[in-house]
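S.K.: sequence? don't have it. structure:
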């Protein structure tokens, strides 16, 4: 077999680059979807944390103030 011409070599490299480009695009799309899912999960967790903090703050407000009784104790 004869050695591939320079044009054939360039054509082969371009085809490999196009395949790699398509693969990178698919990977990028998958990663973008993962980022979206994780951002939604983060936002949900932040919302749940905020609600939990509000509940804890409300419970703390309902506790009696024990600072006066602690000073009177021996």
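M.R.: On my side now, so go ahead. Please read all numbers here as calculations on a predicted model, not as lab measurements.
S.K.: Please count neighbours and contacts with C-alpha atoms only from this point.
M.R.: Noted.
S.K.: Any figure for the gap between residue 9 and residue 16?
M.R.: When C-alpha to C-alpha, to the nearest Å is applied, the distance between residue 9 and residue 16 equals 11 Å.
S.K.: Comparison target below:
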């Protein structure tokens, strides 16, 4: 087996680097897709949270205010 020339060694190294670059590009594309999916999911959850908060605020507004004097007057009636 004869030793590869420096040019052949460089060409082989460049080929390996090109293959690795293609793999990294594919991995990056898959990760980008996952980021987009998660971004949409996050935005949907934020929207649901906002709607739930709005509903909760509406319910809280309908609740009667707790008057401290009413509890003391109840105590007086019980005694």
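M.R.: Noted; the coordinates are in hand. Computed from a predicted structure; not experimentally measured.
S.K.: Quick check: TM-score for this pair?
M.R.: Here the superposed chains carry a TM-score of 0.92, computed using TM-score structural alignment, normalised by the length of structure 1; 74 aligned residues with a C-alpha RMSD of 1.2 Å.
S.K.: mean shift of the host helix or strand of residue 58 of structure 1 relative to structure 2?
M.R.: Taking DSSP states H and E as the criterion, residue 58 of structure 1 maps to helix 6-62. Average distance between helix 6-62 of structure 1 and its aligned residues in structure 2, after superposition and using mean C-alpha distance after the TM-score superposition for structure 1, equals 0.3 Å.
S.K.: Please work out which residues of structure 2 line up with that helix.
M.R.: When helix 6-62 of structure 1 is aligned against structure 2 using TM-score structural alignment, it corresponds to residues 6-62.
S.K.: how far is the matching stretch from where the chain is centred?
M.R.: In terms of C-alpha atoms, centre = their mean, to the nearest Å, the centre of stretch 6-62 of structure 2 is set 10 Å apart from its chain centre.
S.K.: One more: stretch 50-65 of structure 1?
M.R.: With C-alpha atoms, centre = their mean, you get 30 Å for stretch 50-65 of structure 1.
S.K.: what's the spacing between the spatially most central residue of structure 2 and residue 49 of structure 2?
M.R.: By C-alpha atoms, centre = their mean, the mean C-alpha position of structure 2 lies nearest to residue 42, the distance being 4.7 Å. Between residue 42 of structure 2 and residue 49 of structure 2 the distance, using C-alpha to C-alpha, works out to 10 Å.
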